[in-house]
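Colleague: predicted structure and sequence below. I'll ask about it afterward.
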Amino acid sequence: MDSLFEKIYHTRQQGQDMVLVTAIEKEGEGPVEVGKKMLVYEDGTSFGTVGGGALELFAQKKAQELFKTRRPVTEKYVLEQGKVVENAKTLPMICGGSVTFFYDFIGVKNHVHLFGAGHVGQALANVLKPLNFHITVIDDRPVILETFAHADHKVLGPFIEHIDKGGVKPGHYVVVCTPSHRYDYHVLNRLLESKIDVGYMGMLCSPSKLKDYLAKTRDTFGQDINLSGFYSPIGLDIGGGSPEEIAISIAAELLAVHHGRTTIRHMRELLDADDRYW
């Protein structure tokens, strides 16, 4: 059987989020030992234990809340029904002691979903793979998907089905480069309908196609639809139009968004005025 830390490693390799629950303090009686750990997954299943029984069941439910907030939290529990302690939650137990749990959300920080396994998608995967991105590629063409390299996870089927099944999580990055603008619209509209707070949403298209998409989107969702996290035409203006050059421009934009860069400059422009040589 895997150890808990091996389980964490394998879960991250699969691109899945998890919550690590650790007992960090105990006072008086109780079913838990300090240092005990438990992994909780989004579907409610768990690995390891922090004491079992009602306390562990409560911890599992609390851990599941972190899949929405994606923030660590520390909570103290009094294990005696009716007893009130400041800054602690009282559980319906009779042990009489107290325990403090630390809940740590462990997510795949750089998870990118490539909707479309064509030339640009493949070139982008080649660029992103060494940059510690977990890459999921979605396509409905089995032959194209089978030959796709550098994907951590391949999804064969309708594009929007991946969204409907919960494949895209808050904070994930999305690149839309399907073989049809109709599919592009379907994917983007489904993401807007789902209200998933993705970290980046980009679409490969021309300015004229973008204009058409924006008109349709505002007709559907209203003129005040917030598209501040939408990037299209996708990528930075570095010149070049080959799939490989487009991929580099998209990867550069993804990294800029990831690192919170709103203004892109040449590094030499950061030199002090006295040090500028041009």
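Modeller: Everything's here; your move. Every value quoted in this text rests on a predicted model; they were computed, and no experiment measured them.
Colleague: make it CA atoms for all contacts and neighbour counts henceforth
Modeller: OK.
Colleague: mind listing what's buried in the host helix or strand of Lys61?
Modeller: Assigned by DSSP states H and E, Lys61 belongs to helix 53-69. For helix 53-69, burial by neighbour count (16 or more other CA atoms under 10 Å) applies to Leu55, Glu56, Ala59, Gln60, Lys62, Ala63, Gln64, Leu66, Phe67.
Colleague: also stretch 198-211?
Modeller: Result for stretch 198-211 [16+ other CA under 10 Å]: buried residues Val198, Gly199, Tyr200, Met201, Gly202, Met203, Leu204, Cys205, Leu210.
Colleague: ok, back up a step: now distance to Val99 too, for the buried residues of helix 53-69, in JSON lines please.
Modeller: Converted to JSON lines, the buried residues of helix 53-69 look like this (distance: CA to CA, whole Å):
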{"residue": "Leu55", "distance to Val99": "9"}
{"residue": "Glu56", "distance to Val99": "11"}
{"residue": "Ala59", "distance to Val99": "11"}
{"residue": "Gln60", "distance to Val99": "15"}
{"residue": "Lys62", "distance to Val99": "14"}
{"residue": "Ala63", "distance to Val99": "16"}
{"residue": "Gln64", "distance to Val99": "19"}
{"residue": "Leu66", "distance to Val99": "19"}
{"residue": "Phe67", "distance to Val99": "23"}
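Colleague: dropping in the other structure now:
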Amino acid sequence: MNCFQQLAHALDIGPAVLATVTSITGSVPREVGARLVVDANGQAFNTVGGGAGEAKVLRQAQDVLKTGEKQFVEIDLSGAPQRQTQGICGGHMRVWLERWQGEAAKSLVDEILRQLQQGQAVTLVTPLDGANAPYLSEDAVEVDAAIAFVQTLQPPPMLLIVGAGHVGLQLAKVAHLIGFQVVVQDDRPEWANADLYPQASQILAEPIDNAITTLATHQNLYAALVTRGYTYDLEALQHLLQRTIPCQYIGMIGSEKRVRQVYGAIAQTDIPREKLATIYGPIGLDIGALTPEEIAVSIGAELIMVQRGGTGRSLSLNA
């Protein structure tokens, strides 16, 4: 969503170029769908990998800004001898450059942002014929990759922080830093407020059942239970585990004893036992964290692990 917000700002200035990674092979610094925006002043936002490869994209983007001629940029990261390479990662990237301009482009970006901000996925189709403009499709479509680049844009992950105490305060900072929309819930307005949580897009100083109802349709919801007590954990879990759209992640702070107590109480309800297996409790990765700041980093690392499909292992063990 950040990229399209930057594109919206750029279009307020004038024409802008959107660079999109449409295909990759081998080891490369960014994934398919990574994007970069270049505004009418030549200023760039976001990244398609940095280094000489991105420099090549930026040079070509200046031509696209002037001529409007859509084009591919090939980035060679193979490091092969006697070839003009842009890095030594070992792979190749193909990047599509297209100039966006005018009211139609602004309307398209506004609609993309509207749907993403409502927590809904949106499918963007980018024709690669050099003639037709990007458009939205109501359904995911299968198109020849040589004809169009199709990507279903997911809403940004939203982290619901249940409990506005010391850990919640630090976790909001970490979550915002790693790209999560932050929502804070606590029934104490003196704890849950915008002064303490400037990173939060929403402050829900209300009971947990009301808060979860507010977020009922969000498709990419993560929840961190960092409450002040067992009963608050239990109430939050009862509502979170019964969402029509399952949470991507539910983590619960506390000792192993506290976690077992909550599990035992949940087992007495009509919630299927297998749903307990989806809870990360105690929350976070084992890095020896003690302070609220360290615990927040531990939780943030686990959020990234779940979102990106990591293992949590030290990278040095893979060397």
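Modeller: Ah, there it is. Note that the coordinates shown come from a computational prediction; the quantities given were computed from them, not determined experimentally.
Colleague: sorry, back to before: any idea how far the helix holding Lys61 of structure 1 is from the chain center?
Modeller: Relative to its chain's centre, helix 53-69 of structure 1 lies at 20 Å (CA atoms, centre = their mean, to the nearest Å).
Colleague: who are the packing partners of that helix?
Modeller: strand 18-27, strand 37-40, strand 98-106 (3 or more CA pairs under 8 Å, 6 or more residues apart in numbering; DSSP states H and E).
Colleague: what's the most buried one of those?
Modeller: Among these, the stretch with the highest mean neighbour count (mean count of other CA atoms under 10 Å) is strand 37-40, at a mean of 24.
Colleague: mind checking how far it is from the chain centre?
Modeller: Distance, centroid of strand 37-40 of structure 1 to centroid of chain: 20 Å (CA atoms, centre = their mean).
Colleague: with adjacent residues omitted, what lies nearest to the equivalent of Phe180 of structure 2 over in structure 1?
Modeller: In structure 1, the residue paired with Phe180 of structure 2 is Phe133, using TM-score structural alignment. Using CA to CA, 6 or more residues apart in numbering and skipping the chain neighbours, the partner closest in space to Phe133 of structure 1 is Asn110 (4.9 Å).
Colleague: now the buried residues of stretch 198-211 of structure 1 as a markdown table including distance to Arg261 of structure 1 and secondary structure?
Modeller: Shown next, in a markdown table, are the buried residues of stretch 198-211 of structure 1 (distance: CA to CA, whole Å; DSSP: H, G, I helix; E, B strand; the rest coil):
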| residue | distance to Arg261 of structure 1 | secondary structure |
| --- | --- | --- |
| Val198 | 17 | coil |
| Gly199 | 13 | coil |
| Tyr200 | 13 | strand |
| Met201 | 16 | strand |
| Gly202 | 16 | strand |
| Met203 | 19 | strand |
| Leu204 | 21 | coil |
| Cys205 | 23 | coil |
| Leu210 | 24 | helix |
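Colleague: so who does the residue nearest to Phe133 of structure 1 touch?
Modeller: Counting by CA atoms under 8 Å, 6 or more residues apart in numbering, Asn110 of structure 1 touches Asn132, Phe133, His134, His172, Tyr173.
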